[in-house]
Structure formats: C-alpha cells, structure tokens
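> what would the 3D arrangement of this be:
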Amino acid sequence: MTDIAPILAPLVRRLLGGALPFALEAWDGSRVEPDEPVGARAATAGDRRPITVVVRSPDALRRILYAPGELGLARAHIAGEIDVDGDIFDLLAVRDVLGGSSDHVRVGPRLTDAAAIARTMREVGALGPPLPPPPEEARARGRRHSRRRDSTAVRHHYDVGNEFYRLVLGEAMTYSCAYWAPGVDSLEAAQAAKHELVCRKLGLTPGMRVLDIGCGWGSFVIHAAKHHGARALGVTLSPEQAARARQRVADEGLEDRVEIRVQDYRDLDEPEFPAIASVGMFEHVGEGQADTYAAAVTRLLAPGGRLLNHAISRANPDDTAGVDDRSFIGRYVFPDAALYEVGQVVTTLQRAGLEVRDVESLREHYARTLRAWVANLQDGWDEAQRLAGPARARTWRLYMAGSAVGFEAGRISVHQVVAVRPQAGGESGFPTTRDWLAEPVTGRV
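Have a look, this model is predicted:
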C-alpha cells in the first residue's frame, strides 16, 4: 500500500492554513519532514530530530471529521490516536507562528474542510461511523450552576487523585499561580510567597477569622494559621481535596485553628468574616453567576473586612465569559467555567457594595508556575500515567502547556483584586499607601 504520511501531509497543511511546521508520522511508520520547523527546538536543533506529530490510528481522522474544530483533535490526542514526540511547547508555538497573538487563531478543521477530510479518509481506508468520546470527557447534566451540577464539574477536575496532583504541584500542593518574588527560585517557596502575599493584603492578625472559598488541599489556611495565628475555615466541593487537607492540618497540629468542610460557599451560614480569600475559585463560578458570587461574599464579609479575589481573567473585555462547551478546555478540563475580564470583576464587586482598593496582575508569574508544573509532570511521566491513566496525563500536559503559552502571549491573565466592605460613614479601614507591602515578600514555608 502507498505510504500514509505523504497522503496525510496535504490535508494537515490545509487544516493549518500554511506550511507543515513539524514532522508527520503515520500509523504505518511512514514519515514526512517539516516544511518550515518552528519553536525553540527548531531554532537550536542542528542535526537533532524535529518535533513530530504521530498519527497512531486512522480513528484520529474519524474524530476530526465528526467533531470539527479543536474538540475532534482533542479527542484524538486524549485517546492516544494522535501524539507528540518532542517538546510540547514547540508544538504549541505553531499557533503563534500561524496567527500571531490573535485570540481568534483557528485551531483544528472547519466544517468547510469536511470534504477534504473525507477524501483523505477514503484514500487511506479510514472511513467509518463516529466514535464515542473518550470516557474522560465531561458531559455535564442538569441545570447549569445548580449546586449538584457545580459539584459534579468541580469533582471532574479535582478528584483525579491526590497523588497525581502531588506529583504535578509538588510538595506545596497549591493549584494556583505562585509568586516568584526576588530570590525565590523553587516552586514550593514561590507558592509560600503567594500565600504570604495574600495574608498581607488581607491584613491578617493573630486570632482573626479568615474564610478560604475553594480551599483546595488546605495550603493557604495552613499558612495563615501557622504564620499569622489566624483561625481559618476552608470550604471545597471536592471530597478528595478535603480529606487530604484535613490530614495536612492534623500533621501540622493546627486542628484547633483550622476547619475544612465540603460545602458550597452559597450555603455558608456563619458570622461575618473580617477576611475572605478566594484563590483560583472564581473561574468555576460560571457565566452569568458573577453577581451571585459577589452578593454571597459581600454577605459573608464584615464591615471593614477585606476580600481578596485571585482569578484567571480574559484579556479582551468584548469576549464572552463562558468557556465554550465544545472546546478542549470546556469538555476535558473546566466544564461550565468562565473567565471574566478584570474590569468586569471590579464592576461586579462594586455593584455588590464593595470598594475595590487594589488590583495586581500576576500574568508572568502564572506562566512560570505552569512551566514548573509541566516540568514536574514530564519528569514523572510514567508515574503520572500509572496514577491517573495515560488519557488524563495527556490532558493535563496539553492544558497546562497551552495555558503557559497563553499567559506568555498575553491572551489570558490573572489578577488579585482586593476589595473592602465599607463601614458606617464610608470608612474603608484600608491603608492609604502601599507601605504595607514595603517589606519584601519571601517564600517562607
């Protein structure tokens, strides 16, 4: 039979809208070299083997035909029908080479490509009916952002296995942007520096009550109690996270100061808190739910109290907030999620009666954090596949590497927004200068 790769190459060039920027290898072992290699590897490769996209099965073409756009490509990759041999960041550089910094670079085939895909499938003997999606795909059911559906969406992302997350996140067990303060060169220290920055912005003092909405594995509440003497309540929708967080609290001897609950923040019925942290949780609130979230945190915040909202944000205020349900991220990573532009976050909090006092971008910090997570995953690749399965490992590598590139290119950002609930008479209780950050934040752990 004729070699497969030379037959596939023209189709790939059409789908990419340009030259073939990587080597292409087919399931029969045939190979086509790149037309114009891209990425860091190509720039320094010399005689090294270029990055290669391997089409391991004709089923990949069926995925792409029946799910035009990035979803079909994602399904094929997660199912192991398309793989990458080489640096994942080099492959992702193709996006910027083809479309610059635009948010609207086409990823994957369009409906108008269907005829070309079908012709190629017929030529290589790959025609067939649609395949079921990989079992790792989330198909949320029920009323969007009901408590049951939100709980299911959160568990889809976080109940992948605590040991898998420990491998990726390191000993810090913190799943949000670290703070690479001057002199901080390890992921664990950078996460501790982020916790310290949050504590400083909240003005924590010994005995102060602090609420952590979306507490994850408990790293922030442990830091707040251990280093600032705070009394902390952390809530999460993930039972696996809560179990590990409680164990970590016990290991630190902080059970008298830290409580962990599996509870929806909307159901909290507590005395008002002088400090609330929401770090990496707002993304799960969802499109159209920001006002509900703002009303809830305002209700829980005492007059004069401070809220720190740390969340990934869209760069373009004209984009819709919701993550596309037919995208790779929407189906495999963050179902029902939403990213708001930071100006919309500020407006929403102030509409709820809070006063925004401080906004800080940590965009470059998140890019570096994600690259550290990808390095951890790559270093422990065999163990990651054993813990979470090959499909999950491929999913997390693609999503984290793609996110790192997005932060570096400025397509997405992350902001810490500090707001206060004004006291009677309009007093904010917030410092009028930034002297409160004069002392360098370090990564004490």
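> switch to C-alpha atoms for all contacts and neighbour counts from now on
OK.
> what ranges do the strands span in the stretch 1-150 of the chain?
With strands called from DSSP state E, counting those that start in this stretch, the stretch 1-150 of the chain shows them at 23-25, 31-32, 52-55, 82-85.
> want to throw the ones you listed into TSV with distance to residue 406?
TSV is the format used below for the strands of the stretch 1-150 of the chain (distance: least, C-alpha to C-alpha, whole Å):
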stretch	distance to residue 406
strand 23-25	24
strand 31-32	29
strand 52-55	21
strand 82-85	19
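> run this one through as well so I can compare:
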Amino acid sequence: MGDKTTVAAVLEPLARGALGPHSPVRFEFWDGSAIEPEGACAGTIRIRSKDALRHMVWAPGELGIGRAYVSGLVDLDGDIFAILRALASTAPSDAALGLGAAWQAIGAARQLGALGRRPAPPPEEVRPLRGPLHTKRRDAAAISHHYDVGNDFYRLVLGPSMTYSCARFAAADDDGSGGANETVSLDDAQSAKHDLICRKLGLRPGMRLLDVGCGWGSMAIHAAATYGAQVVGVTISSAQVELARARVAEAGLAADVEIRLADYRDLRGEEFDAISSIGMFEHVGTKRAAEYFGTLRALLRPEGRLLNHAISSAGGSVMGRNSFVGRYVFPDGELVDVGEVALAMQRAGFEVRDVEALREHYALTLRAWVANLESAWDHAVSLTSAGRARIWRLYMAASALGFEDGGLGLHQVLGVVPDAQGRTGMPGTRRAWG
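Here you go, the predicted structure:
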C-alpha cells in the first residue's frame, strides 16, 4: 500500500457497492482514515485492525463480521439500533456478494495486507456439537452453551425479574388491545406476562402446573404465590436449577414449587392441570414438534390447558452453522411458523382456542435488556467476558429490530384437551379469563 493510499480510499468503492451510495453510517479505519456519510451520521463503525478484514474474507457475510466484532476488532460507536437499522435500510436488495464483488473484496484485502491464514474464531463461539440433531445429549450441550454463562450476568441483563422471554407491556387494567405501553417498567411487564399466562391457563388454588423450560423459576414463583398453584418446573440448565431453587426458597414457596434438572422427554406417569412452555419451543426443533406436544398432551388431564409461548417466523427458519446466532447465541435453535405450531398441537390432540401475537412487546423487552447491558458494561464484562457482552449487545439489538419490522414474531398459542364428551371448560371469551 503506497504512502498516499489510505485504507478508506481502498475500501470505499467496496463499501459503497455493498451498502449503497447514501448510507448514513461512518466507517473509521486503523490508519485514521474514514468513509464519511453524505448526510446525517447514524453512528460509526470503527475497524481497528486489518485482522477484521481477514475474518470477513474467510467467512463472508454475517459470520465473519460477527467474529470481528466479538473479537474486538470492530466497534459500533453510537446508537447500535440506529446503526443496524441504517445498514439494513440502505443496503441494496441484492447486497449478497456475487463473484465479481467477492474478487473485488479479495483484491482490496490483498492490497491492504489483510490476506493470510484463517484467523481463529473467538473462544465464545460454540464448537461443533456432536451427535444427531436434538438428541438429549446434544440439546444439553446447546443449552449449556447459552444459559450456563453466569447467573449474575443474566441478572444484570434481565433485571430483578430474571425472566428471559418476551414481557407484556400493558397496564394492569389493559386487555392489550391498545398495543404495547412503553411507560410500563420491565419488571411490571414481566409480571403482567406471567399473570396473563396464568389467566389463560385458568389456574386456581391447588391446581398442578408444569412449567417446561422454567428458567430461573419466575413463572413458577408467580403461579404459586399469586394463584396458589402447585408447580413443577423443569430445565436442563444446571445453573438455572441452582438459582431457581434458591429463589423459590427465598420466596417461602419450597412446599409449593419443585424445580427439577430434567429433560421434557423424561416426563412420564404424572398428571397436570396445566402446562406452560415459555421460550422453550425454540430449542425443540421442527422434527421433534410432534414428540414434544405428544409428550405434553399425555401429561394433561381432560380439560387441561397448554400455553406455548415462542418466537416464530413466517415459513420457519433454522439458526444454521453459518449464522451469527447459530454460532454464538442459540446453536441448533429453530423458529417454527405459528401455523405449523397450531397444526402440530392439533395433531397431538389439543384443541387450539387462542393465538395472540406479541412481537411489538418483544421489541420493547429487548431494548430494555440492551439498556441494562450498556448501562453496566464494565461490570457485565467482568462477570463473563468482553466477547460475551458483545455477543449479547449485537444479537439483542438486531433481534429487537427484527421484531419491530415483522421479520420475527412472538405468539402465544393456547390449547386445551377436550374430555370424552368434547367439553373443554374454556370460558366463552378472552375477557372471561379474569
């Protein structure tokens, strides 16, 4: 690279081609040069080393960019939501690298001295999981990668509610028809979500509830403390079991709530009045959906209800090995079309009685989590690693935008098991849930 040739000069044609000529994002490089936006600036992407380009050459697309960001070779300075939205809105629809653009990128990397051996991925990246997809052993490894990274880190991100699923931002007297209420606090919104589920399940004192994928016990505690339910919570995360049991004891509910380290496939020979599955189905997989709902159906008494609360996408999607989320966040995760969820429940013997979409609420939830993380960044890094904190910031911000623009959905699907005469015990309207 000649003395008068800056990194920005070499990369500007490539950046303009990939993002369009009017991108409002500023790019700053390790030599101090920059690509300036033509108008208002949404934020700065700071590329600190040519090693960032090596990641992108060896893994074109989101995985290479993600690796560079997790490694600290790339920084996003400013409002991360504005930066990501600006990138998404200005990139041409055919922005995926074609052969010509790929050769242009390799040529630019060669000119900058950024070619070389494949760089090692950051240590936070999950290594290839062994065995067939969604076996008990492989699922346990995938869950451990995501959830067993420190309860204190999760407490910082999630807040006192310790609830890792979409909240419901509605006032106590709001039926939700007016949309998400941004003035409601995160903790109150999580409590409102748990209360909505309890009401949909028709919980009453003494009823037996199974909470599948119980996390840190928040739903179980709410159902026992507020509705007098007898609750069994199951999870395959040992870190979650440890804290959930401690929280149950602290709440004085040890006689009412049992937390088990168990896979849903191990549940046999018991009967429950209701089952909640909150943020669990994403880990089940399409091919296991029939087994999942069949197992839960066998555990419910006649007129028993199941509430399945899960992220969805139109047509479904798999978080593959070449995606950032698949490598760093939810290995083996799958998002199932809500229509397929309802169909699988019906085939298992449930009568589907209600479907409710809450995607705007998840966008608010994720923005609150990002705010928690960014406001205590140094502490978050000390609890886990800089790379892990970066993973969470990027994936939560991008996910929030996905829920805002409709690329991601969140649905609660309520099913009931009719008795031999077809009775369900269901109220005639949503308002009658109480």
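> ok so, going back, let me have the strands of the stretch 1-150 of structure 1 in a markdown table, extended by distance to residue 412 of structure 1 and mean neighbour count.
Below are the strands of the stretch 1-150 of structure 1 laid out as a markdown table (distance: least, C-alpha to C-alpha, whole Å; neighbours: other C-alpha atoms under 10 Å):
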| stretch | distance to residue 412 of structure 1 | mean neighbour count |
| --- | --- | --- |
| strand 23-25 | 29 | 23 |
| strand 31-32 | 34 | 20 |
| strand 52-55 | 26 | 22 |
| strand 82-85 | 25 | 18 |
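> which one of those strands lies nearest to residue 119 of structure 1?
Closest to residue 119 of structure 1 of these, according to C-alpha to C-alpha: strand 52-55, at 17.1 Å.
> read off where that closest one ends up in structure 2.
Strand 52-55 of structure 1 lines up with residues 44-47 of structure 2 when matched by TM-score structural alignment.
> list the contacts of the matching stretch.
Stretch 44-47 of structure 2 has contacts (C-alpha atoms under 8 Å, 6 or more residues apart in numbering) with 25-30, 73-78, 83.
> quick one: contacts for the counterpart of residue 358 of structure 2 in structure 1?
Counting by TM-score structural alignment, residue 358 of structure 2 lines up with residue 362 in structure 1. Listed by C-alpha under 8 Å, 6+ apart, the contact partners of residue 362 of structure 1 are 177, 179, 413-416.
> buried set for stretch 365-385 of structure 1?
Using 16 or more other C-alpha atoms under 10 Å as the test for burial, stretch 365-385 of structure 1 gives 365-374, 376-378, 381, 383-385.
> for stretch 45-62 of structure 2, same thing?
Neighbour-count burial for stretch 45-62 of structure 2 flags 45-61 (criterion: 16+ other C-alpha under 10 Å).
> give me the contacts around stretch 394-406 of structure 2.
By C-alpha under 8 Å, 6+ apart, stretch 394-406 of structure 2 touches 80-81, 84-85, 325, 329, 359-360, 362-364, 366-367, 369-370, 408-409.
> okay, stretch 372-380 of structure 1 sits on what stretch of structure 2?
Per the alignment by TM-score structural alignment, stretch 372-380 of structure 1 matches residues 368-376 in structure 2.
> quick check: residue 209 of structure 1 touching residue 274?
Yes: shown here, residue 209 of structure 1 and residue 274 form a contact pair, counting by C-alpha atoms under 8 Å, at 6.3 Å.
> so which residues of the stretch 1-150 of structure 1 form helices?
Secondary structure of the stretch 1-150 of structure 1 by DSSP state H, counting those that start in this stretch: the helices cover 5-16, 40-44, 59-66, 70-78, 88-99, 114-124, 147-158.
> which stretches of the stretch 251-400 of structure 2 form strands?
Ranges of strands in the stretch 251-400 of structure 2, per DSSP E, counting those that start in this stretch, are 257-261, 272-278, 300-312, 317-318, 334-335, 351-357.
> and the third one, which stretch of structure 1?
Following TM-score structural alignment, the aligned partner range for strand 300-312 of structure 2 in structure 1 is 301-313.
> picking up where we left off before, out of the contacts of stretch 394-406 of structure 2, list just those in helices.
80-81, 84-85, 325, 359-360, 362-364, 366-367, 369-370 (DSSP state H).
> contact partners of the match of strand 300-312 of structure 2?
198, 201-202, 272-283, 297, 339-342, 412-424, 427-430.
> ok, average deviation of it from structure 2?
Its matched residues in structure 2 lie on average 0.6 Å from stretch 301-313 of structure 1 after superposition (mean C-alpha distance after the TM-score superposition for structure 1).
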